[in-house]
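Asks: With the sequence up front, the predicted model follows.
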Amino acid sequence: MYRDKDLALLARPLHAFLTVAPKPGRWPAPRPVWYELAGDGTLQLFSFAEAPKVQRLREEPRASLVVAAPTGEPEHWVSTEGHVTIHEDGASELAARLADRYYDMSDPAKQKLVAEWSGFSLVRIVIHPEVVNRYAG
């Protein structure tokens, strides 16, 4: 499903934009998120269990995730659409891996922030790719 150039982009610590089905009367509103490409081709992210996006995903378990190369690089983006599963297991471990990927964990302020996450109920959101679109200029 993913091409080699897609995998190279998805392997980088870039922000992705997650879009879930909106509440009635609202427009879709993508949110920046951290993500991980799993060995099985799924995309994983974590969230606080009580976050509005998690509630929407429980009601309508589908989402899209878009990752784009940063400004200054040739245009390249990958958009993944698919159904979503929500898991209680593995969320804390994923959060720790992503913190290592996206933060400088030698920074005491970042260490404190990540430690505070343990006081919250986290879930692991898994997007199972059904449609992948891309552009590489």
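Replies: Nice, thanks for sending it over.
Asks: contacts, neighbours, all on C-alpha from now
Replies: Noted.
Asks: can you tell me the helix or strand for the residue nearest to residue 64 when sequence neighbours are not counted?
Replies: Using Cα to Cα, 6 or more residues apart in numbering and skipping residues adjacent in sequence, the residue nearest residue 64 is residue 81, 4.3 Å away. With secondary structure defined by DSSP states H and E, residue 81 is part of strand 76-87.
Asks: which helices and strands does that strand pack with?
Replies: helix 4-10, strand 62-68, strand 122-136 (3 or more Cα pairs under 8 Å, 6 or more residues apart in numbering; DSSP states H and E).
Asks: alright, now check it against this:
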Amino acid sequence: MDLMNPDDLEFLRRPLHGFLTVSTGEPRPVWFEAAADGTIQLFTEPDALKVRRARRDPRASIVVAAPVGERERWVSVSGRVSLEPDGAHDLAARLAARYWDLDDPARAADLKAILATDQVRLVIHPETVRRYAY
């Protein structure tokens, strides 16, 4: 938690997309949650490429940038990643409510489909946090 300041956490709690890189893979846009303990949490299917990469080399980073139209700002978090078998469905439900209008029947169905599949949580334990604001 000491690595992130309150401004970082406020920024990371907005419904922004992050760009996740696991080990030597290419960045992928993801939903994420900045947890109260300062970790960054994501959910994914257990056989996803990012999970296989994390098992081989448990390093990951995420970069989150402000959208066009706002002043330039980004936060980058990197560190060890752990794969957690519990809590992924709860996280998925929280993030779906954050990113989607769940009153939309199509989005509600999308969430139902996610919750019907096996999911794991990827948790980034920050070792380095960098930021820029202009």
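Replies: Sure, I can see it. The shown structure was predicted, so the numbers you read here are calculated from the model rather than taken from an experiment.
Asks: TM-score them against each other, please.
Replies: After superposition, the two chains reach a TM-score (TM-score structural alignment, normalised by the length of structure 2) of 0.95; 132 aligned residues with a Cα RMSD of 0.9 Å.
Asks: on that earlier part again, trace the residue nearest to residue 64 of structure 1 over to structure 2, please.
Replies: Residue pairing (TM-score structural alignment): residue 81 of structure 1 is matched to residue 78 of structure 2.
Asks: thinking again about what came up before, how near is the residue nearest to residue 64 of structure 1 to residue 90 of structure 1?
Replies: According to Cα to Cα, to the nearest Å, residue 81 of structure 1 and residue 90 of structure 1 sit 22 Å apart.
Asks: ok, those two, which is more surrounded?
Replies: residue 81 (19 against 13; other Cα atoms under 10 Å).
Asks: That one contacts residue 61, correct?
Replies: No - between residue 81 of structure 1 and residue 61 there is no contact under Cα atoms under 8 Å: 11.1 Å.
Asks: ok so, going back, hang on, the match of residue 81 of structure 1 packs against residue 126?
Replies: Yes - between residue 78 of structure 2 and residue 126 there is a contact under Cα under 8 Å: 5.5 Å.
Asks: Now do the shared contacts for the two.
Replies: Here residue 78 of structure 2 and residue 126 have no joint contacts, going by Cα atoms under 8 Å, 6 or more residues apart in numbering.
Asks: All good on my end, thank you.
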